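> Give me coordinates for this.
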Amino acid sequence: MSDQQALRLGTRRSKLAMAQSGQVAEAVRRVTGRPVELVEITTYGDTSREHLAQIGGTGVFVTALRDALVRGEVDFAVHSLKDLPTAQPADLALAAVPVREDPRDVLVARDGLRFEELPDGARVGTGSPRRMAQLNAYARSHGRTIETVPIRGNVDTRIGYVRKGELDAVVLAAAGLNRIGRIDEATDFLSVDVVLPAPGQGALAIECAAHDADLVAALAELDDPYTRAAVTAERSLLAALEAGCSAPVGALADLPRALDPARAGEAPMADEQIVKEMRLRGVVGTTDGSTLVQLSTTGPVPGTHDRAMALGRELAAEMLAKGAAGLMGERAH
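As a prediction, this is how the structure comes out:
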């Protein structure tokens, strides 16, 4: 490979996708010494106005990027890891999972309100059945009611519903607001004890052609083994539940440095290297919040892909035994 030849990075066109791809591009420039140019690609998920559960959810934001990789139109691509189908194509390599951003969800509400301060019957916008299920369950458990309103659109569109007074609040991923420099617009950080994030939320996936061994090795410099272990366990749970990425499934693997969300994105401290256990939590629920199956398991910090996969499968089996299958609206095809 010529040192001067630019690497082509495939990315979705949204402001968030461009921001996170730009950050990865800078990191790749540092580790390869090569220029990186962004190639904007429109995905079906970007053009369809239907809700994700209606268009299938799984893969709608990544298929066009993967097709461009296979055709050789781009050299590598950056995805939000939570959008990736759980099955990895043989011809593509998940070369790197960089350090994860804050995995929590946040509330952007009128008048600076926190979730507990929303009035009874407040209209809360989210396109995620997972968020609907947990928010409605939390409200129910406190003797309150909220109305979850299905919405789609980019960050500006979603926050716009609140600014225009059409909704009392919307729920977004903290990672996305962080990456575009707008986290100060969040009025409340939702504890993972209240709302478990989507499997892989806050993490990025860097993919390239599996046959390009030099590029796979170069991109692997950006891989964070702690983050990869966590998201592998979370996605193994999702796969074992046979659920798509728009199903009402939440999961989070707590690794040593992730136990304190305020330190998300930091390198582990020296003394944290000796912590041996990881907790994996999962939840499945009906969107009205009337029924949740929420369980957790603890195991050794996975040192291998197989151990992380096993932890996810074990928790999924326990959740299925408790009736999780009957609570999911979308099943894999």
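
> okay, CA-based contacts and neighbour counts for the rest of this
Fine.

> How many residues are close by R182?
12 (other Cα atoms under 10 Å).

> Pull out the buried residues from stretch 118-137.
Judged by neighbour count using 16 or more other Cα atoms under 10 Å, the buried positions of stretch 118-137 are 118, 122-137.

> can you give me the strands in the stretch 201-333 of the chain?
Remark: strands assigned in the stretch 201-333 of the chain by DSSP state E, counting those that start in this stretch are 204-209, 249-254, 277-285, 292-300.

> Sorry, wrong one. I was asking about the stretch 51-200 of the chain.
According to DSSP E, counting those that start in this stretch, the strands that the stretch 51-200 of the chain contains are 76-80, 92-96, 105-109, 122-125, 146-149, 169-173, 188-190.

> Second input sequence below; structure requested for side-by-side comparison:
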Amino acid sequence: MTASTATTTLRLGTRGSALARTQSQTVADALTAATGAAVELVPIVTEGDRSRAAIQQLGGTGVFVAALRDALLAGEIDLAVHSYKDLPTAVQPGLTIAAVPGREDPRDALVARDGLTLGELPPGSTVGTGAPRRVAQLRALGLGLDVVPIRGNVDTRMGRVSSGDLDAVVLARAGLSRLGRLDAVTETLDPLQVLPAPAQGALAVECRSGDARTRELVGRLEDSSARSCVVAERSVLATLEAGCSAPVAAYAEVAEGDAGPELFLRASVTAIDGSDAVRGSVSGPLPDAAALGRALAAELLDRGAAELMAVDA
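Below is the predicted model of the structure:
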């Protein structure tokens, strides 16, 4: 441990929700364990936290990260922890993703009344979710569910089930895991039914591009397989020119191929009313992650993805 590492406290910007603070504290603890650096959490309020409007109405991607990035660029904090799926796909000048730590299970999870699974919910059951991707895929299953938009933190959403207001909600399993709430999950959804959002379950640790010391320290948290998967998934999103308010799903896994580790990438675009969808998959070496995502997105576009993204509910 160097003297500067021991004496300088790193200021880590975080949103104020329980999930964001838990994620940030996990990164802070890992950073201290790996480097010996002291880390202080600095709460930052974002536009997405202030508003109760739907994500689409807020302008979609970026509403949960802009204030954190402004604080980074202003030198008010040294690093920020984001849920990677909240980040715009465009590069932010002056900032860099210094590490993608190990990823949680990226699948979606159902929290339903009476311990029910998705297939056991009667037709007409109300299922809450804030994500257009989930809305579209749940409708496409043809189960006759009434899918309704919701906002709020994890406890608020699950509370609408326990209160009887909704029959079920669909949430990211990763968030429930980080909060120690997996006991509430009544079914972890198979990606064949509901494909996850690009980068779901992954964290992005961001710092200033010119801050070599922080970049080096944070870089010790890097999980190269997690980054390859996220790069492939977000490359699909970027090529489709879609954000978190579009019904786009992508899920990459690392598996052992004939010539070593290989990336297996699936993606889909579903009309928001569930009436139609295009799906595809591709595989290849991990260093080709971005190219694999671009190729798969191009295939989906050739098959009508842009038209499906334009279909209204």
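
> Point out the most buried one among the strands of the stretch 201-333 of the first structure.
Of the strands of the stretch 201-333 of the first structure, the one with the most neighbours on average (mean count of other Cα atoms under 10 Å) is strand 249-254, at a mean of 27.

> Leaving out the residues flanking it, which one is nearest to V254 of the second structure?
L263 (4.7 Å; Cα to Cα, 6 or more residues apart in numbering).

> From S235 of the second structure, how far off is that neighbour?
Per Cα to Cα, to the nearest Å, L263 of the second structure is found 13 Å from S235 of the second structure.

> if we can go back for a sec, I figured the residue nearest to V254 of the second structure was touching P285, is that so?
Yes: between L263 of the second structure and P285 there is a contact under Cα atoms under 8 Å: 5.9 Å.

> what's the neighbour count on E330 of the first structure?
Using other Cα under 10 Å, E330 of the first structure is surrounded by 19 other residues.

> which one is it nearest to, not counting chain neighbours?
Using Cα to Cα, 6+ apart, the closest residue to E330 of the first structure is A247 (5.4 Å).

> do the same with F76 of the first structure
Counting by Cα to Cα, 6+ apart, the residue nearest F76 of the first structure is C208, at 4.4 Å.

> How about the residue mapped onto G94 of the second structure from the first structure: what's its closest non-neighbour residue?
Taking TM-score structural alignment, the alignment pairs G94 of the second structure with D91 from the first structure. Leaving aside its chain neighbours, D91 of the first structure sits nearest to A210 (5.3 Å; criterion: Cα to Cα, 6+ apart).

> Quick one: residues contacting that neighbour.
A90, D91, L92, A93, V216 (Cα atoms under 8 Å, 6 or more residues apart in numbering).

> Buried ones only from those residues, please, as a ChimeraX command.
Buried residues within the contacts of A210 of the first structure, by 16+ other Cα under 10 Å, are selected in ChimeraX with:
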select :92,93,216
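
> Shared with the second structure, which of the contacts of A210 of the first structure?
Using both residues aligned by TM-score structural alignment, their matches' Cα atoms under 8 Å, the second structure keeps these contacts from these: D91, L92, A93, V216.

> Distance to Q4 of the first structure added to the strands of the stretch 51-200 of the first structure, as a markdown table?
Output for the strands of the stretch 51-200 of the first structure, formatted as a markdown table (distance: least, Cα to Cα, whole Å):
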| stretch | distance to Q4 of the first structure |
| --- | --- |
| strand 76-80 | 17 |
| strand 92-96 | 22 |
| strand 105-109 | 41 |
| strand 122-125 | 47 |
| strand 146-149 | 50 |
| strand 169-173 | 37 |
| strand 188-190 | 44 |
